[in-house]
Structures are given as C-alpha cells and as structure tokens.
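1. just to be clear, the model below is a prediction. Sequence and coordinates:
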Amino acid sequence: MKITITGGAGFIGSNLCEYFLSKGHEVVCLDDFSTGHHYNIEPLMSNNNFTILESDIRNLDDCKQAVEGADYVLHQAALGSVPRSLKDPVTTNEVNITGFLNMLVAARDAGVKRFIYAASSSTYGDSEALPKVEEVIGNPLSPYAITKYVNELYAGIFSKTYGLETIGLRYFNVFGRKQDPYGAYAAVIPKFVIQLMNHESPVINGDGNYSRDFTYIDNVIQMNELAMFTSNPEAINTVYNTAYGDCTTLNDLVKYIKEYLTAFDAAIAQVPVIYGPQRQGDIPHSLASIDKAKRLLGYQPNYSMEEGLKEAIDWYWKNLKK
C-alpha cells in the first residue's frame, strides 16, 4: 500500500513511518519540521519506499501533492499542547483546523481508501465521568481541545457528504521512543526522564494526584494499523479512544520513573521532586474505556504503562544520556 503520513517527522508520525516501512509499504512523509525533527527519520532516508516532503498542511497544494496516489492517509500533523494553544490560539487554529480541512479535501479529491486521524482525549473537556466513553463528551477547556473536536465534526461531515471513510483515534497521553524531552511544551514523561537522568528535580504541577491514562507508542501503532485495515463496516466513520485503559497519578509516575532509572544510576533515587502551581486548562483525571475499540477493531493493547515506561527509559538512556 501507499500510505501518506502527515507529521511524519514527529514523535508518533516517525514511529508510524518506521513501522509501515518495515511491513513493506510505500510511505510518503509530509512535515514542515516546526515540531518534528530530521533525526527522527534519518534512518529511513535510505529506504527506497520512503519519500519526504518538507511541506505545510496549511497549503492545500502541498496536501494534494502528498496524497497523490495514496491508498491511506494517517494524519498526525498538528500543533499539540494545551499551554501552547492558550498562548497562541491563532496558529493552533490555522494548523489544526485549516490544515486538517486541507488534508480532508486533498484526500477526498485523490480518492484515498480511508483517512485515519489523530484525535485527542482533550475533547472530553470538563466531563467528569470516568472512564471516558466515546459518545459522552463535555465542554472544551482550551483552544487546542476545540480544534481537535472540530476535526471530528469535519471528518463526520466528509464521511456523510462525500463518502470519505474516516476514523478518529482519541490519543490519551502517548509516550515512548523518539518523544522529544526538550522545549517549552515537552510532554511530562520524556521531560521528567531527562531531568532525572541529569539529577535535576522534576516539577509536578499541583499536588501530584491528577491522573492520566498514559499510553505506550506501540499500542498507538496497533490502533492505527487496525483502523487502516478493518473491513467491519460498523467500525468506520467513528472515533475510538486510543489508550491502555488504566490511569496513573503523577506522583506514581515519578515513582516508577525513578525506580526504573536507578537500574542505570542509583543516585537518581535521591533526587527530590518539586511541586508547583496547577496548570491552566488541565483536567483532574483521564481514564479511557477501550471497550469500543476492542469490540469493533479487535484492539488488545500489548503494553501496560509500566511495561512501556521500562522500554522508553531504556531507549532514552541508550540514546540521550550525555
């Protein structure tokens, strides 16, 4: 198959590129490298089935070039981060909504078989119900959350109006190899891992009792593959929680990270944790029901949070230890 992966130089996108190339597929990676990195895809450049387009999804012509002849689109390109969207809602909107619409139009016009896109658990907003069930959402709490919900609405319209098959995957706090630990908007796991590796104190926002459904990258790859190749008509033109189906507090997360890192450096056990103010736009708890994905896609996550965290820490130590 020919697969177009937008945001293919980013954390999730580059893992998807690597995986589908290993399965013998042809992969076109579109990325503007605003948040992605050349080093994520450098090992793939020698593969004759891999093409890189340094392009911007805000440009419709770039999107059309990227999907020409594609069987599937895996749309990962977006400006993530709730704090970033609060600081710059305009750019977040341009990339996440205008760029998303451009990709839908390009995919429709190119006649792709299916459009699978990265949705977000932020869509649940202020809904306090746990676990999170796909059909029950609340009001968005950030510009980023609004953009990801609008993506779902647009995908639904394109399915109904134009017959474009779409599947949205609501990612829950994905982590793993190649996730960037640096920068102002680094995700919590790689940021904490690098800080502790350097004997620096991680800063937890709030009292550490907020919890998340941390989801290892290989579970996300599995969900993308299942969404691509499912032949169940009931399984398409809908959205799925993409998670492990368990939650971990930030306090427990740091405990696990310190425990696994001390296998490499015993001094890390003595690094203290700092507690700071609660972050604006954060929800207290996030826990996914994965029953729908199990029932309609046959999803069975292969990695628990702890198993994935051990793999991720091993990767960071081998690749990023100074």
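-> Yep, that arrived. Residues are numbered from 1 along each chain as shown.
2. please count neighbours and contacts with C-alpha atoms only from this point.
-> OK.
3. which is the next helix or strand following the lengthiest helix in the chain?
-> Of all the segments of type helix in the chain, defined by DSSP state H, the longest one is helix 143-162. Tracing the chain C-terminally past helix 143-162 and defining elements by DSSP states H and E, one meets strand 166-171 next.
4. tell me the angle that next one makes with helix 143-162.
-> Orientation check (axes from the mean of the first three to the mean of the last three CA atoms, to 10 degrees): strand 166-171 against helix 143-162 gives 160 degrees.
5. so what secondary structure elements neighbour strand 166-171?
-> strand 114-120, helix 143-162, helix 217-229, strand 238-242 (3 or more CA pairs under 8 Å, 6 or more residues apart in numbering; DSSP states H and E).
6. returning to that earlier point: ok, and what's touching the longest helix of the chain?
-> 80-82, 85-86, 89, 92-93, 96-97, 100-101, 104, 108, 119-120, 122-123, 125, 140, 164-168, 237-239 (CA atoms under 8 Å, 6 or more residues apart in numbering).
7. ok, stretch 120-130 next?
-> Contacts of stretch 120-130 (CA under 8 Å, 6+ apart): 132, 136-141, 144-146, 148-149, 169-172, 241, 283, 286-288.
8. got the buried residues for it?
-> For stretch 120-130, the buried set under the neighbour-count rule, 16 or more other CA atoms under 10 Å, comprises 120-127.
9. go on, stretch 250-270?
-> 250, 253-254, 256-262, 268-269.
10. got the contact list for Arg170?
-> Counting by CA under 8 Å, 6+ apart, Arg170 makes contact with 118-121, 239-242.
11. ok, Glu134 next?
-> Glu134 neighbours (CA under 8 Å, 6+ apart): 239-241.
12. about what we covered before: how big is the angle separating the longest helix of the chain from strand 114-120?
-> Going by the same axes, to 10 degrees, helix 143-162 is angled at 160 degrees with respect to strand 114-120.
13. got the angle between helix 143-162 and strand 238-242?
-> Going by the same axes, to 10 degrees, helix 143-162 makes 140 degrees with strand 238-242.
14. okay, now the one to match up with it:
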Amino acid sequence: MLTPRLLERGHDVVGLDSELFEHCFFLPAKAQVPSIGGDVRDFVRDPDAVEKLRGLDAIIHLAGLSNDPLGDYRPGLTQEINAQGSIDLAHLAKQAGVPRFIYASSCSNYGASGDDFIDEGGELNPVTPYGVSKVEAEIAIRAIADDSFSPTFLRASTAYGLSPMLRFDLVVNNLTAWAATTGEVHLKSDGSPWRPIVHVEDIALAYIASLEAERTDVHCEVFNVGLTSENYQIREIAEIVRDVVPNSRVGFSDDASPDVRNYRVDCNYIARKLHNFKPQWTCRRGVEQLYDAFVSSGLKLDEFEGPKYKRIAHMKQRIEAGSVDQDLRPVRQLVSV
C-alpha cells in the first residue's frame, strides 16, 4: 500500500525483501520497484551493504516477522530478525550517510497496559517476543541518533483493511471474513481486551507524512499511529461486523479465553505534530470495504482460514514443502536441464 503512494508523490523507491510471502496476493500488486537485496539478516552481512545504501535519502524499515503467532514460533528468530536485523541495518545506514530512518514499531510495545489510555511516554510492557523485539530495536536505534542520523519510530495500531497482500490473521479482517462466509462473527477470545486499530492505507499515510516532514518535527520522535477514537474492545468490533454483514450473529469458539494483550492508545500526539497525517478510515467503513470485497471475490472459509493468508500457517506450509528452511530462509531449488 505504501510503495505506489510514494511513487505517485515523485519519490524514487528501491526495495529490500526476502519475498517469503510472494504467493500470498489477494489483489494484483500495484507497483514493482528494483531491489537491492533480500533477507535483512543476509543484507547486513553483505560487505557491499554500505555502498548499496549510499545515496539514499531515507529508509522506511518495515521488514520483520509481522505478528505475535509468527514471533512466538521461534523467539530466537524473532530477536535475530526484528531486533538485531533492524539495529544492524540502522548502523549501516548511519555509516552510509542515510539521514533519515523510519522504523516500523508497534503498539504491541504496550502489551498489558490495562484499560486506561496510554500515550507515547507510557510504560512499555511487551508480553510477546514480537513486542520485546520492537522495544529492543527502538532503544538501540535511538541510541545512535545524532546530527547526521535521524530516526523516527511509528508505533502502529493493529492493522486492518483491504490490500494486495491481505492478511486474515488480523482481527477486523478475520471477523469480517467469518461473517461474510458463514454468517457467524467468530470470536476466538472472550472479546474483552482493548485494541487500537488503524487501516493499512492510513498507516501508509503516516509513513509518508513522517518522510516528508521537517527533520525537527520527527527527529527521535515516537508516534502512535491511528485515531484515539478508534480504540475498541474486540467484542465491539464483532458487533460492528454483525451490524454491517446482513443476517450475521456473534459467536464464540469453544476454547475462547481472555487475552493478556490489552491496551488503549492515545493517538493525539501524531495529529498535533504531523499536520499532513489525516486518517481517513473508521472501523465501520473498513468492515464495509472488506465485506464488499469478500462478497465480490466469492471468498470461502477454507481459503481465508488456510495457509495462504495467515503468516504462521504459510511459513509452516513452506517449511514442510522444503521451499523455506527452519530459519525462514528460502531454499534454492536445483533444476536439471
């Protein structure tokens, strides 16, 4: 969602992507850009890495294992990729003279913070390897900031919304898909935890606003990405989905239980500081968008609950098939001719 918007605004874009999810498109990709490498773990060990980064005006660092289930799979890999890979890349960027480094952090950093609103100065209390990795990276990257190297940290709320590489392991997307295909808004927890949510298009807008802002407005700044009004208990999201999807009802899985992750996030600071960041989406509007897309595509339950659109399930499938090794690196296939 971000790349085509950067190109539309006249930016030159190069990529760094391991392509672990190259077969997971729900919609056609909107843009193709040249690449300077693959797995961030390998790139930071490339003796030519500094030269490959030289001349860039900014790095938007999104690479990492993307959610708690994938982060829990092998916590050591999460630390290696999300934390150390990010820290090493930031050091290389500084050596190469890249002046801006925008890091994809997460509101998961707050972990179990309770029912009160928490802002960027609140206590960090990550409860998963994913959250811990994001906190470690923030701390280490902030430590190397100076007059020539300016990092910014975007703590995104829980993402949702239609995109080319749509994920169904995200709460709004998943609940809407269940309702659209079965008539049941299927809750896998007791629905009590609070979550801030933000549409993937609005996340892209936050990166663009940070990139194009004056350095003095974003240097070493941390921003919660979203709208304060878009904090919901999971059961409230379920009720919105029920109201949007005709003839649907809310139901609970047999093993539904409380979720220790519980946080309400204050997003007022980004609104005050980055005037060009103007979120466009609400939960209800996003559910309507998703429902229309699911109906028009003929989405089926076994498709979205299968391995194509769930990160951890897809990786396990690829490991079993031998196309990815246990360390989540693609395996090169030998072909006889």
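-> Ah, there it is. Bear in mind the structure is a predicted one, so any value in this text is a computation, not a measurement.
15. tm score of chain vs chain?
-> For this chain pair, the superposition-based TM-score is 0.81 by TM-score structural alignment, normalised by the length of structure 1; 292 aligned residues with a CA RMSD of 2.6 Å.
16. ok so, going back, for Ala66 of structure 1, which of the helices and strands packed on strand 166-171 of structure 1 is the nearest?
-> Nearest to Ala66 of structure 1, of all these, is strand 114-120, at 13.2 Å by CA to CA.
17. in structure 2, what range does that closest one match?
-> Using TM-score structural alignment, strand 114-120 of structure 1 corresponds to residues 100-106 of structure 2.
18. quick check: the gap between Ala31 of structure 2 and Asp46 of structure 2.
-> Separation of Ala31 of structure 2 from Asp46 of structure 2 (CA to CA, to the nearest Å): 27 Å.
19. ok, Phe117 of structure 2 next?
-> 43 Å.
20. please apply the same query to Trp194 of structure 2.
-> Distance, Trp194 of structure 2 to Asp46 of structure 2, using CA to CA: 42 Å.
21. when the two are compared, which one has more neighbours?
-> Using other CA atoms under 10 Å, the more surrounded residue of Trp194 of structure 2 and Asp46 is Trp194, with 23 against 13.
22. out of the contacts of Glu134 of structure 1, which is most surrounded?
-> Neighbour max across the contacts of Glu134 of structure 1 (other CA under 10 Å) = Tyr240, 29 neighbours.
23. which residues does it contact?
-> Contacts of Tyr240 of structure 1 by CA under 8 Å, 6+ apart are 134, 167-170, 290, 292-293.
24. name the nearest of those residues relative to Asp71 of structure 1.
-> For the contacts of Tyr240 of structure 1, the nearest to Asp71 of structure 1 is Ile167 (14.4 Å; CA to CA).
25. and the helices in the stretch 151-300 of structure 2?
-> All helices of the stretch 151-300 of structure 2, identified by DSSP state H, counting those that start in this stretch, fall at 171-182, 200-212, 215-218, 234-244, 268-273, 283-297.
26. can I get the ones you listed in a markdown table including distance to Gln317 of structure 2?
-> Below are those laid out as a markdown table (distance: least, CA to CA, whole Å):
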| stretch | distance to Gln317 of structure 2 |
| --- | --- |
| helix 171-182 | 20 |
| helix 200-212 | 26 |
| helix 215-218 | 40 |
| helix 234-244 | 29 |
| helix 268-273 | 39 |
| helix 283-297 | 24 |
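27. pick the most buried one from those helices.
-> Of the helices of the stretch 151-300 of structure 2, the one with the most neighbours on average (mean count of other CA atoms under 10 Å) is helix 171-182, at a mean of 23.
28. where in structure 1 does that one fall?
-> Using TM-score structural alignment, helix 171-182 of structure 2 pairs with 188-199 in structure 1.
29. what number of residues lie near the aligned partner of Lys148 of structure 1 in structure 2?
-> Lys148 of structure 1 maps onto Lys134 in structure 2, with residues paired by TM-score structural alignment. By the criterion of other CA under 10 Å, Lys134 of structure 2 has 25 neighbours.
30. centre-most residue in structure 2?
-> By CA atoms, centre = their mean, structure 2 has its centre lying nearest to Ser66, at 5.7 Å.
31. that one pairs with which position in structure 1?
-> Match for Ser66 of structure 2 (TM-score structural alignment): Gly80.
32. next: Leu299 of structure 2.
-> By TM-score structural alignment, Leu299 of structure 2 lines up with Lys321.
33. out of the contacts of Arg170 of structure 1, who's nearest Val273 of structure 1?
-> Proximity of the contacts of Arg170 of structure 1 to Val273 of structure 1 (CA to CA) peaks at Ser121, which lies at 27.0 Å.
34. what distance do you get for the closest one to Gln300 of structure 1?
-> From Ser121 of structure 1 over to Gln300 of structure 1 the distance is 19 Å, taken as CA to CA.
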